[in-house]
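> sequence unknown, structure follows:
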């Protein structure tokens, strides 16, 4: 046999490559089909992943096809630039952050190229999201088995890079167990398909004598030299993900080169395509939840459960449950848990419901009267099972930021041991927490894939001070010693990256780590593929996103007080933990976040991307590509397509509230230079003032007549700086004017104040009239302010916060007497109601009347279900689809509406449509029309068009009704809940019938111009 010389291991790379970025970016634009971005905003958005680390990339390429990525690699090779191949960017160990050219596959390279149902395989491009792949496979009865908790946004390329697993790995194994072949390209341009290799196939490859043959010869020589050491040092456990998969080259694994490359974290090759092995869908599932006195006792029971072959076996402790209760996450699911302070979630699956139940009963019978018997909750309702499963999947977000607690971090979040040693490991790990001062009742929660010995946690490391970082390093070293002693793996599915790469000698020994370095040199001798990760790694305490030297320019002249972040904008911007939930491609489950990403696929238009830019804006490391502070045009541009829907406030596991951050940023960005604001900020932001003038002058009909004059409507929208859209007409009489000329009914239940928001008062007063009829029918005496009032929503959303605070403070003073008597305030418009329940408190957290307003503001449905005992709504026996307003979803909730509709006999189905796309002023602002319409066309409008003629379209939000009205919805109109209930009382109030091009902007520019100066001044002084 010919002697094969193996290369020496690679050496540690320089921190920053010497690359002519201007020439590099020009060459990429000339030669690569795709988007090439070297701008400061993009580089800031990609500066970190979900880890503790931060490195600003050289630039980003979004290839249109895998072949475009090959060309980008060729250009990078010519310029000596390192490359990082990235999927969903959710890596927790620092794999997806580097000073390199980032290839982002997730926007365009998302195709399922072929399916072979007979062979149970499919070929995919790296950017396809797991949930989307399984949706496309649904008709085949097959699916891809491994399913991480981030399945709604993780890409297959990222899963291959990390060797992902998830809860389903109990049945299907890791990604390495479910890969048939990979198409890869090396840093030098060598490109081939690889997989298991028979001796005959190996001989055929070697005979070619090409670059691939040289690689295969060296791989076989490496295997032969280290085979005994590999068998001796590689842990024989289900969840060994740390290190490279050298064991895949052993004869017993058929010299599987694809298996070797799985989990290599973009450090060896770039994956262009993957042939995946699929598994049959088991349609019926049964979940058994077992309660134990503590988490270690739950772990002790795992070996007795495994012989019953559950498809998933997860563990959670009481701290994770407590953390979710604090955040009010998954409340219905938490109520399903049995007694105990730790829980095992044991799932069985089969082709029939009865068989799944039988498997569960057999397990319970075997555990009966043994030391592992537990308190039991038996669930065989899929809806209840899914709710409870969310408890486990929400682990990272639930433990990230808790009020009054120290922040928690990854680092040692993914260790694994043999299942039979899991209880021992958890006891020793808990002792280690205590030794380092991380323990206690408020210490780290423990949860994970217990059936395979994998433990997840987030630890309250102090990564803000030099001493804290030094303690973090000592803990990591001690924890690594503990896992190595127990024969475990530092990573059970998240990979090594930078967090654990430096520690690998403790697990594998120096010889195997040397073999890793030589493997790296076979594929990437110049260390251009994601350098500094896994092999010749950066230290685990360098390139930290925070660190002892992090010194952000944290502003103090804030409008919002950020009470949940200690008054710190820097801490608010640092909330994002990078899991990418905002990058979801559907709104299954009624989620809203993040509408702009859903239609653009852009990292900068996700909540995460915007949070990264805000973090970088504060320039805590002195090298940020976004260093202009509040004046940053990059941050402004990234926030421009934020709809301020507030979906992230609830849907984001870390409760990032981008709508609030946007308002705060815009206030400072334009401070002292209002002439730089777009005109729409004034026409839309000051809408309540102008609408108040038009209403007081009873000029609505005049304004509407002017706006219907041919040619004038378009001129008016141009003058107002808004999109050329159809906009609702002013009402001839406001709600306040109607209410002032009627005698309120006496109510046995007492007095309630109905808030006359601008949209109801001046555009849709028929909704207010309907609400008054229903409330009086329910026994309430209704009152309302009769002078112009406003919650300041439009000033908040346009970032005119100085004016907003002035107006809101005046409103609170007006409402104070009613509030101090304990009176309730009922809101009809969800966005305005949400201001009283959320924004007002965040602007004035110390004001007692604001606190009363927050506590005593209720929705229409809440008043009738929670504050009107014995009330029965009129019977309707109707069918409805409901477009829930974003702010209602995020702040108010829809549970009360659902109960009220059910009591009225309405079969209501909530649309999984997310944001309607209008979002207050957003859809009217210049440049937003395309995104606004795309949001509506994703789910909302198709479902409205498909609805039966007798199906009611419920839409409490003015924006939602406007979007349904003015886009092609087949002539359907949205109906407020108050209207629907009032329709059952007879003599329904008259509803406006006019359609056509109204122009609120024209009304503002033409009809109200004469009165604006004096009228608005008087309005503000009141």
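Cool, the structure landed. Quantities reported herein were computed from a predicted structural model and do not represent experimental measurements.
> Going by C-alpha atoms from here, please, whenever you check contacts or count neighbours.
Noted.
> Excluding chain neighbours, what is closest to residue 762?
Excluding the flanking residues, the one nearest residue 762 by CA to CA, 6 or more residues apart in numbering is residue 734, at 5.0 Å.
> how close does that neighbour sit to residue 694?
10 Å (CA to CA, to the nearest Å).
> quick revisit: for the residue nearest to residue 762, which residues are in contact?
Residue 734 makes contact with 695, 761-763, 765, according to CA atoms under 8 Å, 6 or more residues apart in numbering.
> show me where the stretch 701-850 of the chain has strands.
Using DSSP state E, counting those that start in this stretch, the strands of the stretch 701-850 of the chain run over 751-754, 781-783, 824-827.
> Next one for the comparison:
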């Protein structure tokens, strides 16, 4: 890990002061103080290419903590770096400093004035959370950046963020009215309109000094400040330029708060921010313009903006193709395409009059026809389809970063802004530059304002740094030729700090240095940013320098699919990279996390349930991926995946697989946890509880013969407590009941034995020994539909098992043996074209996922393609015209559906909704929820019970408690049904049982 230069004392000289700093912070603050190596490592990166280890991390509990932390750091003469979501793409939020993370607690709404359309917020509030709070009032904060689900208003203010609709609403600097900030000398100042600042106040004194600096260099400001909307480099000294006013306020008033906007935390630390709000548009329509060439899309943008749209956003061919590879995005992007376009533009119109917006959409179609492209627009007038497509656009960065292999799209020139009339020529010439260096660029984003996000594909481990420097120099020359801005949206940071002097000239750059000295004479606020910055390609600051290596270890899964090389120009995949290194594929899978923080969302999807209840970076998918990366590269010792750091980071991971689907780059933390649990078990052995969980399929037959035994234990409180304590189980949980053996029952062998259509019903351990009624119901439904139902066991051997319990307890070798045994038994059916149908999502979907990485080759692939969840199979059969299933009203009129996490990960909730929709008179509501929190054995474990219940209380249990008493609850997951029973005292059933009730 690396550190910044520029401080007078050496690292060794600082060890003792930093140790004393940690001790004092821990004594005096109520918030968290994190100085351990793993925590510092997790805060050493943001969404940029850089990594700089901080001295420590403070998470203030309240405003007094924030002030006290700054006071203590100032006494110790230790730099501070205020940070929100850590989504910066230029390295603004990494540095050798004390990081202060305001996002977990300093995220409140302080004041709200709906009449004046203003709101005062703390810096840690997330943009989407604020807008959700404002929505009932008909207002919103319109700087709608693509990271709106995770970015904080403090970070947006420090970065002068822009967003997709800046053509209508402007940037942060146009929408911030005031900032209350703590300054480097310990004082507090309220920054606002200069004509309202109290005479003699700290803010007024600073305003006078800054004004004098700005007036002195006024001619240089007018010459060198780019005349484009998207200009976020340096400090906003032009706010005082009265001779050639470019006001950031609609009324042309000078507001000193605008100096802090875009200052990247180098001038002050925000306590609160006052924002100007806008009326929420009542109606929106969207036109998706398909272009046969990329050049046409760029050239015609200047004509499209004359229609007064609220947004014109680009999606290029690369992003389209990557979206089509993502199961969550594929059905959305397909609806927007006409043929195979090289680029599409998302053109939005919004306002209070729907007819006016529809008229604008018609004019868009007419304009394109006049420009020679008739019938190239896909009209999307309805909100649901618009929202789905905008979500794909918002995920643009992560979608691009889903490329596998060492070569990745690298951010360093991605938001240069040029006037629209030069956009097509600029992009064309920059593409020539990329080709000159044997690479290609991926393009997307803000065509409306001439700011396109472009990232050339480079391998930073090899020759990427040299190419980055040369491409940057040639790109800057193009930007200068077209009188654009080198930094158009994402700020300066470590990546573009050295280009500030190039953009603004030495005189203005010296003025910036004066401003920094005025506010922060000891250089303690985020040093090394905007002024006195390092070179962008100083390898000491890279996350992946040429010296980067992974430690030797042998993963248990086959990760060769991630260990690839790809030609940036053709996209063709070559031979596996780093041949002979078994760690590399696993490392590449871990490094798919680009630190963009998409996993920090709270309002939708599954990811990440543990972070939602802890707000702790350690329990975030990004935090876990960073921990694994640091471990695999030897930066956290040499114990590898068996280390305590990995165990702690993955402790609350419930293996929900939400990240597998919700993360646009497909980070699969559940599978990483299997690797880590296996390594830990091999290094430290298994506990009794681990063995009990893993061996459940082995002892379930014996337990089912004594169904009353565990019930008897439960009925004796003293005995129950002793047994649960010995096993490490939560006293609040009821022990599972083994009440039968469906596969050995008469019902299993009964039923029609003839028929041309066959299916194999895979009855898992849970639905065989604990809830046989589910298997019985599924068999009846399939037989009623005319299928000959085979079962997954012969009478002379124990039932088959997917091995899931072994995987979750770290017993990989046993899991693989079970998988091999299951595969051998099922393959004759698969070869005959018989579908394998399962009831328990975690079991059946193991065949579709983990089986593929055991090294079983084509057989595993064939089983994966033949394996269906019960409701998936029914939907497919109906689609194929092979489901003569007659249903009647089952006696209930309302159903509430909770999807299992793995169903959500594999987009398998919709089939349940479809099947339930076949039942006459049944109204179905799907509960919008994350993980239920039970997650197999997780919710049973004593140390995890509280976290389990908090996850359930996020949305699932409150929704069930509010449900009508006569509503039937549907949940396919065994664990989900148990959690609902324990947490809400309601019984949920498998969809198969409800269908059985509805059989005509």
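Looks like it came in fine. Fair warning: this is a prediction, and the values are worked out from it, not measured in the lab.
> and residue 934 of the second structure, how many neighbours?
Neighbour count of residue 934 of the second structure, defined by other CA atoms under 10 Å: 25.
> ditto for residue 22 of the first structure
With other CA under 10 Å as criterion, residue 22 of the first structure counts 9.
> To which residue of the second structure is it aligned?
Aligned against the second structure by TM-score structural alignment, residue 22 of the first structure finds its counterpart in residue 19.
> Buried residues of the helix or strand hosting that match, list them for me.
Using DSSP states H and E, residue 19 of the second structure maps to helix 11-28. Within helix 11-28 of the second structure, the residues scored as buried using 16 or more other CA atoms under 10 Å are 18, 21-22, 25.
> Tell me where the stretch 101-250 of the first structure has strands.
Using DSSP E, counting those that start in this stretch, strands in the stretch 101-250 of the first structure cover 101-104, 112-116, 121-124, 142-143, 179-185, 191-195.
> my guess is residue 911 of the first structure contacts residue 883, does it?
Yes: if you go by CA atoms under 8 Å, residue 911 of the first structure and residue 883 touch, sitting 5.7 Å apart.
> Who has more neighbours out of those two?
Neighbour count, other CA under 10 Å: between residue 911 of the first structure and residue 883, residue 883 has more, with 27 against 19.
> Would you mind measuring from the more buried one to residue 901 of the first structure?
Taking CA to CA, one finds residue 883 of the first structure at 14 Å from residue 901 of the first structure.
> can you check residue 444 of the first structure too?
42 Å.
> quick one: contacts for residue 384 of the first structure?
residue 333.
> looking at this, it is in a helix?
Yes: under DSSP: H, G, I helix; E, B strand; the rest coil, residue 384 of the first structure falls within a helix.
> What's the match for it in the second structure?
Taking TM-score structural alignment, the alignment pairs residue 384 of the first structure with residue 385 from the second structure.
> Turn the buried residues of helix 11-28 of the second structure into a markdown table, including distance to residue 822 of the second structure.
Formatted as a markdown table, the buried residues of helix 11-28 of the second structure follow (distance: CA to CA, whole Å):
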| residue | distance to residue 822 of the second structure |
| --- | --- |
| 18 | 56 |
| 21 | 57 |
| 22 | 54 |
| 25 | 56 |
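> if we can go back for a sec, what do residue 911 and residue 883 of the first structure both touch?
By CA under 8 Å, 6+ apart, the residues touching both residue 911 of the first structure and residue 883 are residue 940.
> related to what we said a few turns ago, the residue nearest to residue 762 of the first structure matches what in the second structure?
So, by TM-score structural alignment, residue 734 of the first structure is matched to residue 741.
> Ok, residue 457 of the first structure next?
Under TM-score structural alignment, residue 457 of the first structure pairs with residue 454 in the second structure.
> Report the contact partners of its match.
With CA under 8 Å, 6+ apart, residue 454 of the second structure has these contacts: 411, 413-415, 441-444.
> element containing it, please.
Here residue 454 of the second structure sits within strand 451-458, counting by DSSP H and E.
> Now do the buried residues in the following helix or strand past that strand.
Per DSSP H and E, strand 451-458 of the second structure leads on to helix 464-481 as the next helix or strand towards the C-terminus. For helix 464-481 of the second structure, burial by neighbour count (16+ other CA under 10 Å) applies to 464-465, 467-468, 471-472, 475-476, 478-480.
> And stretch 612-627 of the first structure, by the same measure?
So stretch 612-627 of the first structure, judged by 16+ other CA under 10 Å, has buried residues 612-621, 624-627.
> re earlier: let me have the buried residues of helix 464-481 of the second structure in CSV, adding distance to residue 310 of the second structure as columns.
What follows is the buried residues of helix 464-481 of the second structure, written out as CSV (distance: CA to CA, whole Å):
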residue, distance to residue 310 of the second structure
464, 37
465, 38
467, 37
468, 34
471, 32
472, 31
475, 28
476, 29
478, 28
479, 25
480, 28
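> angle of the strand holding residue 454 of the second structure against helix 464-481?
150 degrees (axes from the mean of the first three to the mean of the last three CA atoms, to 10 degrees).
> after superposition, how close is strand 451-458 of the second structure to the first structure?
Strand 451-458 of the second structure, aligned to the first structure and superposed, deviates on average by 1.6 Å (mean CA distance after the TM-score superposition for the first structure).
> mind checking how far residue 648 of the first structure is from residue 920 of the first structure?
Residue 648 of the first structure is 17 Å from residue 920 of the first structure, by CA to CA.
> More neighbours: these two, which one.
residue 648 (26 against 22).
> Show me what the more buried one aligns to in the second structure.
Aligned by TM-score structural alignment, residue 648 of the first structure pairs with residue 659 of the second structure.
> Which helix or which strand is home to that match?
Here residue 659 of the second structure is assigned to helix 658-662, by DSSP H and E.
> chain center to that helix, what's the gap?
From the chain centre to the centre of helix 658-662 of the second structure is a distance of 8 Å (CA atoms, centre = their mean, to the nearest Å).
> just checking, next helix/strand downstream of it?
helix 669-684.
> Next, residue 610 of the second structure: secondary structure please.
helix.
> burial of it, as a residue count?
Neighbours around residue 610 of the second structure, by other CA under 10 Å: 25.
> what about it, distance to residue 616 of the second structure?
9 Å.
> And residue 877 of the second structure, by the same measure?
With distances taken as CA to CA, residue 877 of the second structure is found 45 Å from residue 616 of the second structure.
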